[in-house]
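Undergrad: Generate coordinates for the sequence data below:
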Amino acid sequence: MNAKTLFAVLSFSSVLVGCTNDNPSTLMDDTPMMGLTTYNQNVKPIIDNNCVVCHAAVPKNGAPMSLVTYEQVKQAVLNRGLLTRISLENGNGSLMPSGGPRMPQATIDIIIKWEKEGLLEQ
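TA: Below is the predicted model of the structure:
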């Protein structure tokens, strides 16, 4: 192997190895949220980024319901145990998102705060 190829392989490898120890909990801004938590401002982005892959308008991968509207997410919190499912520990077969990893606690806390403040839409 020539020197240029070896250098390129080592450089690429060091980049990959340098990123393997990122802790998801340290990647979140865990500054307490100020003001009221609303679905549109705070919760919808979480659902869209973590749940809609399976809980789409037409649910996929065995998901039992859609989570694309405010009312659907509200009902999932009130009647379908959404907070319990996202709060389970890694390795629990019922953890959502399915297959894990568990969302950072700061993200889960936003949804908990939303419920405590009355599940406001806007």
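
Undergrad: can we go C-alpha only for contacts and neighbour counts from here?
TA: Noted.

Undergrad: Quick check, residue 73 in contact with residue 79.
TA: No - between residue 73 and residue 79 there is no contact under Cα atoms under 8 Å: 9.9 Å.

Undergrad: Let's see this one next, to set against the first:
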Amino acid sequence: MKKLTIILTISISFFNCANDSLSDLTESGPLPNLVTYVKDVKPIMDNNCINCHGTTPINGANVSLVTYNQVKSAVQNNSLISRINATDPGNLMPQGGPKLPQNLIDTVIKWQTDGFVEN
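TA: Got it, this is the predicted structure:
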């Protein structure tokens, strides 16, 4: 009887061992929302910027803001975020104002922070 108790105890111990996978051990839940060019930034550019910053820039605009690479370059090399976030009317974009709503400016800033995700 004592041998049977020992065997049962050992058997129960083995069956209760868990074999967790990595996904079982990491916290799950929604991923942080990434700002992407296609989903978030392109609509901002299309609705507010390409009137002047189209394929052929007009009205004194010096860069096109039609494609992902153009917008990314404008953020990195042409102070796009400073221009849309300016308080001086002479530097404010869109030219002639009004200033973009802060949530749209914050979206472009977060796109940069998130690493310029395209899709």
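
Undergrad: Send over the TM-score of the superposed chains.
TA: The TM-score (TM-score structural alignment, normalised by the length of structure 2) is 0.72; 88 aligned residues with a Cα RMSD of 0.9 Å.

Undergrad: one step back: more neighbours: which of residue 73 and residue 79 of structure 1?
TA: residue 73 (21 against 9; other Cα atoms under 10 Å).

Undergrad: give the contact list for that one.
TA: By Cα atoms under 8 Å, 6 or more residues apart in numbering, the contact set of residue 73 of structure 1 is residue 67.

Undergrad: Alignment lookup: it to structure 2.
TA: By TM-score structural alignment, residue 73 of structure 1 lines up with residue 71 in structure 2.

Undergrad: same thing with residue 115 of structure 1?
TA: By TM-score structural alignment, residue 115 of structure 1 lines up with residue 112.

Undergrad: what helix or strand does its match sit in?
TA: In this assignment (DSSP states H and E), residue 112 of structure 2 forms part of helix 102-113.

Undergrad: Average offset of that helix relative to structure 1?
TA: Aligned to structure 1 and superposed, helix 102-113 of structure 2 gives a mean residue distance of 0.4 Å (mean Cα distance after the TM-score superposition for structure 1).
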